[in-house]
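1. here is a sequence with its predicted model. Questions after.
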Amino acid sequence: MMKILRFTILSALVFSLSSCIDWDYFGLSPKAEITAFEVEGQSGTSQIDSLNREILVPVNESVNLDSLKTTNITISSLASVEPMVGEVQNFSDTVIYVVTAEDGSKVNWKVKAFRQTSEIQIENSNFDSWYETEVTWLFNKYTYNTPTPQSDVLTSRIWDTANRGAVASFVDGGNTTPQDRDGGKYAQLESIKVPIYNIAAASLFTGYFTDDLPPDAANPRNNTKFGITFGSRPVSFSVEYRYKPGTEYYENQNPATGDDQCDIYVILQKRVDGQRYRLGTAWHRSGDAVTDWTALNLDIHYGELPAGSPAFMGLNQNAGEEEVGFADPNDIPTHILIVFSSSALGDTFTGAIGSTLDIDNFKLNY
């Protein structure tokens, strides 16, 4: 159901030439980073300042700061952290987390929680913030402090693409790229021709593409974590878009006769004790050509889907992404998945070469 770029076997060959270890010297690692931090009742993505070792965690207005349990702390390889994930802390004041690197050195991180208003927007939803590395476009993942990529500071994971996988298939810059519009940018997603599998759909989504390379060519979904923390109840979403379906159609990577479709959707989930429940759904799948910028407005349906809803809108059963049922329609979500794809069935190597989806100015409405 979720769309993600398929990789060719060539990707594994390319990246197998480089080490999976993220330091380039021998000995014990001094790295003591925190790259993700989440608590119960979180309303948005934590802002991580790696330079000053500070983390700001937004939580719902109704949350009791005196007793919050951490649900995820991601740290450097071979490091450890205290307090550990799952422990309850008093976040009405700053909490110190100590990360111990493999070499025994310790780094103190200051973590602060703050209540956020209920009408939350997703950062960079106008799609203006991009930067280009030596190999590809990356989207809203780093604060770019200097011209040296090694000096980039990881602040949060909000939007991401599979461009690094596309580059592994020898696609310069990837197939999700920024284009100019009215003094800003928009995102252009294009399904492209690649070796072996013939077609690779472009995607843009909330979540992140794995930092571990080489990617899993046999199961590309293993490379992608869909969704970010979110704790509000929008009634609808809007986005400006254009779509041009391609004509060179493939089905399960074989030449075929058919019509391509784009996907634009929002899913709200409640994740509890390692299980995912569907709370809200808003989905646009269409093969109609839209040549001029057009405003799409779609209501979010809470709870079980109405009778007669398309099968593709149903509960996700992909391995590692399984939704076990529908949440109470009055619940507060814990995560939001926003997905755009140039070919709706691209994850099965199905779609048309040249299908192009342009998106701009995404907004949640309350």
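-> In hand now; what should we look at? Numbers count the residues shown, from 1 in each chain.
2. contacts and neighbour counts: CA atoms only from here.
-> Will do.
3. does Thr71 sit in a helix or strand, and which one?
-> Secondary structure assigned from DSSP states H and E places Thr71 in strand 68-75.
4. check which helices and strands whichever helix or strand comes after that strand is in contact with.
-> Going down the chain from strand 68-75, the next helix or strand is strand 80-82, by DSSP H and E. Contact analysis of strand 80-82 by 3 or more CA pairs under 8 Å, 6 or more residues apart in numbering; DSSP states H and E lists strand 95-100 as its packing neighbours.
5. tell me where the stretch 1-150 of the chain has strands.
-> With strands called from DSSP state E, counting those that start in this stretch, the stretch 1-150 of the chain shows them at 34-39, 47-49, 54-59, 68-75, 80-82, 88-89, 95-100, 106-115, 130-132, 137-139, 142-143.
6. got it, and the stretch 201-350 of the chain?
-> Using DSSP E, counting those that start in this stretch, strands in the stretch 201-350 of the chain cover 203-209, 224-226, 228-229, 236-244, 248-251, 254-255, 262-272, 275-286, 290-299, 301-302, 323-326, 335-341.
7. hey, which of these is tucked in deepest?
-> For the strands of the stretch 201-350 of the chain, the largest average neighbour count (mean count of other CA atoms under 10 Å) is found in strand 228-229, namely a mean of 26.
8. neighbours around Phe37, how many?
-> The number of residues packed around Phe37, counting by other CA atoms under 10 Å, is 21.
9. Glu240 versus Tyr75, what's the distance?
-> Wrong residue type there; residue 75 is Ile, not Tyr. When distances are taken as CA to CA, to the nearest Å, Ile75 and Glu240 turn out to be 37 Å apart.
10. now do Ile192
-> Remark: distance between Ile192 and Glu240 (CA to CA) = 23 Å.
11. now swap in Thr35 and tell me
-> 32 Å.
12. please apply the same query to Asn72.
-> Computed with CA to CA, the distance linking Asn72 and Glu240 is 34 Å.
13. repeat that for Tyr197.
-> With distances taken as CA to CA, Tyr197 is found 31 Å from Glu240.
14. do Glu134 as well
-> When CA to CA is the yardstick, Glu134 and Glu240 sit 30 Å from each other.
15. over to Asn223?
-> With distances taken as CA to CA, Asn223 is found 28 Å from Glu240.
16. which of the strands of the stretch 1-150 of the chain sits closest to Leu154?
-> Of all these, it is strand 142-143 that lies closest to Leu154, at 5.0 Å by CA to CA.
17. which helices and strands does that closest one pack with?
-> Judged by 3+ CA pairs under 8 Å, 6+ apart, the packing partners of strand 142-143 are strand 153-154.
18. next structured bit after the strand it packs on?
-> If you walk from strand 153-154 toward the C-terminus, the next helix or strand you reach (DSSP H and E) is strand 159-161.
19. this is the other structure I want to compare:
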Amino acid sequence: MKKMIMALAGLCTLFSCIKNNDLEYDLIECEVLEFKVEGQVSSFISKASRTVTVTMPANTDFTQLTVAQFAITPKAVSSLDIKPGTVLDLSQPLSFTLHVRESYEWTLIAKADAPRPATGAQLYNMSFDDWSMDGKTWNCFADDATDEQKTIWGTANSSLTQFGKDNSTVPVDDFVAVSGEGKRAVKMTTRLLDFFILKKLAAGSIFTGRLGDISFTTLNADLHWGVPFTDRPVSLEGYASYKPATINKAEDPYKDRMGQMDTGHIMVLLTDWAEPFKVNAPATLVDIDNDPAIIGYGKVVFDKATEKYEPFSLKIDYRSERTPKYVVIVASSSALGDYFTGGDGSELCLDELSFKYE
């Protein structure tokens, strides 16, 4: 009996060791972090499908593509010897394996860029010249704007003025990129505001879409991103001036940004969502990397102070040849404003936006 107990104890110890061995390391999911080919139009890494799609100019020889950049998860081993200068045949999808304890199959895909028209659609009031006031709230459309024109540009201004606060997004006529009669620009300012017993950061922003419901308990508002749009521009161009402040309000997961310099940004999405996307930050945001409805995407970050306007060009990288249904343009004086993180006083001015098609 004593021997049987000792044997059972030994088995328990053995099984315990096996279990501990199984759990002695954390699972590391191997990923492609960067992949670019010389002469490419764009490249897109999908972590969800473990694919890398490279778009090349028409008439490219897909059997002779030279790698410009390639990076994978640290310590991962690739079954293919890929490095800058490697020539790949991507006339067919090319699969390979990344391994760190576990193996993950990734696929490289090359496709030809879709033909683009020399000209295409623009949106109403991309010059930001047209503004009107409703009570104390600034709106980015003219007094005589049509009902359709009133739906193009949205701000959070009315959610602030309802609480007795100043507009965070306003027109300016004394600081414009292109001078002339009736010329204006848009100025967005981040402010740290007192709401009853709370201090809440409100980033200045403008977006294509409309402001939805406002919560008086959470002090949040729904933003309906996207307006109808079916063209495929190559880029968004315009003029910007940025004056960042030091981040003095930060919330999870960006509390470590306290004391750093703020950044602003402007972003473009072309999608085929069934309807405009309802954002309610920070709980509900667009998954930029993995949303399958995103057809094209691009972003420019403003991280330096400028005393005057500087031109910018935001290149749109396409992930699909599908026809868009909606376009989203979003700009903010604090890039992490969705997470109520930014610098009180950060200021972003934009002027004379336009889509380019060649």
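-> Received, thanks. Predicted model only: the values in this text are computed from it and were never measured.
20. quick check: TM-score for this pair?
-> Structural agreement between the overlaid chains, expressed as a TM-score with TM-score structural alignment, normalised by the length of structure 2, amounts to 0.55; 214 aligned residues with a CA RMSD of 2.7 Å.
21. re the thing from before, to Gly165 of structure 1, which of the strands of the stretch 1-150 of structure 1 lies closest?
-> Judged by CA to CA, the one of the strands of the stretch 1-150 of structure 1 that comes nearest to Gly165 of structure 1 is strand 137-139, at 11.4 Å.
22. to what extent does the closest one diverge from structure 2 after superposition?
-> Average distance, strand 137-139 of structure 1 versus aligned residues of structure 2 after superposition (mean CA distance after the TM-score superposition for structure 1): 1.0 Å.
23. need the residues that contact that strand.
-> By CA atoms under 8 Å, 6 or more residues apart in numbering, the list of residues contacting strand 137-139 of structure 1 from outside reads Ser129, Trp130, Tyr131, Glu132, Trp159, Asp160, Thr161, Asn163, Gly173, Gly174, Thr176, Thr177.
24. then stretch 237-246 of structure 1?
-> Contact partners of stretch 237-246 of structure 1, identified using CA under 8 Å, 6+ apart, comprise 259-262, 266, 287-300, 352-365.
25. at 6 Å instead, please
-> By CA atoms under 6 Å, 6 or more residues apart in numbering, the residues outside stretch 237-246 of structure 1 that reach it are 260, 289-291, 293-298, 352-365.
26. which parts of the helix or strand harbouring Lys185 of structure 1 are buried?
-> Under DSSP H and E, the secondary-structure element containing Lys185 of structure 1 is strand 184-190. Judged by neighbour count using 16 or more other CA atoms under 10 Å, the buried positions of strand 184-190 of structure 1 are Lys185, Tyr186, Ala187, Gln188, Leu189, Glu190.
27. apart from its neighbours in sequence, what residue is nearest the last one?
-> Once its chain neighbours are removed from consideration, Glu190 of structure 1 has its nearest residue in Thr356; the separation is 4.4 Å (CA to CA, 6 or more residues apart in numbering).
28. now do the contacts for that neighbour.
-> Counted by CA under 6 Å, 6+ apart, Thr356 of structure 1 has contacts Leu189, Glu190, Tyr243, Lys244, Ser342.
29. kindly recompute the last result at 7 Å.
-> Gln188, Leu189, Glu190, Ser191, Tyr243, Lys244, Pro245, Ser342 (CA atoms under 7 Å, 6 or more residues apart in numbering).
30. of these, which pair is most distant in space?
-> Taking CA to CA, the two most distant members of those are Gln188 and Pro245; they sit 13.2 Å apart.
31. just checking, what packs against the strand holding Thr71 of structure 1?
-> strand 34-39, strand 88-89 (3 or more CA pairs under 7 Å, 6 or more residues apart in numbering; DSSP states H and E).
32. what range in structure 2 matches the last one?
-> What that stands for is strand 88-89 of structure 1. Using TM-score structural alignment, strand 88-89 of structure 1 corresponds to no residues of structure 2.
33. just give me the neighbour total for Gln260 of structure 2.
-> 13.
34. not counting its neighbours along the chain, what's nearest the alignment partner in structure 1 of it?
-> Structural alignment places Gln260 of structure 2 opposite Gly258 in structure 1 (criterion: TM-score structural alignment). Distance criterion CA to CA, 6+ apart; nearest residue to Gly258 of structure 1, sequence neighbours excluded, is Tyr249 at 6.1 Å.
35. next one: Thr210 of structure 1
-> Once its chain neighbours are removed from consideration, Thr210 of structure 1 has its nearest residue in Asn223; the separation is 5.0 Å (CA to CA, 6+ apart).
36. what's near enough to touch the one you found?
-> Under the criterion of CA under 7 Å, 6+ apart, the contact list for Asn223 of structure 1 reads Phe209, Thr210, Pro215, Asp216.
37. pretty sure the second one sits against Thr224.
-> Yes - here Thr210 of structure 1 lies in contact with Thr224, judged by CA atoms under 7 Å, at a distance of 5.9 Å.
38. ok so, going back, between the strand holding Lys185 of structure 1 and strand 335-341, how many degrees?
-> An angle of 70 degrees separates the directions of strand 184-190 of structure 1 and strand 335-341 when computed by axes from the mean of the first three to the mean of the last three CA atoms, to 10 degrees.
39. out of the strands of the stretch 1-150 of structure 1, flag the one nearest Phe15 of structure 1.
-> Nearest to Phe15 of structure 1, of all the strands of the stretch 1-150 of structure 1, is strand 137-139, at 17.6 Å by CA to CA.
40. so which bit of structure 2 is that closest one matched to?
-> Taking TM-score structural alignment as the measure, structure 2 aligns residues 138-140 with strand 137-139 of structure 1.
41. ok, and for the matching stretch, which residues are buried?
-> Judged by neighbour count using 16+ other CA under 10 Å, the buried positions of stretch 138-140 of structure 2 are Trp138, Asn139, Cys140.
42. centroid residue for structure 1?
-> The residue at the geometric middle of structure 1, judged as the C-alpha nearest the mean C-alpha position with CA atoms, centre = their mean, is Gly207 (1.7 Å).
43. residue in structure 2 matching that one?
-> Taking TM-score structural alignment, Gly207 of structure 1 has Gly209 as its aligned residue in structure 2.
44. wait, its match touches Thr155, no?
-> No - under the criterion of CA under 7 Å, Gly209 of structure 2 makes no contact with Thr155, lying 8.6 Å away.
45. for structure 2, what's the longest helix?
-> Across structure 2, the helix with the greatest residue count (assigned by DSSP state H) is helix 2-22.
46. and that helix, which residues are buried?
-> Neighbour-count burial for helix 2-22 of structure 2, with 16+ other CA under 10 Å as criterion, is recorded at no position.
47. packing partners of that helix?
-> Contact partners of helix 2-22 of structure 2 among helices and strands, from 3+ CA pairs under 7 Å, 6+ apart: none.
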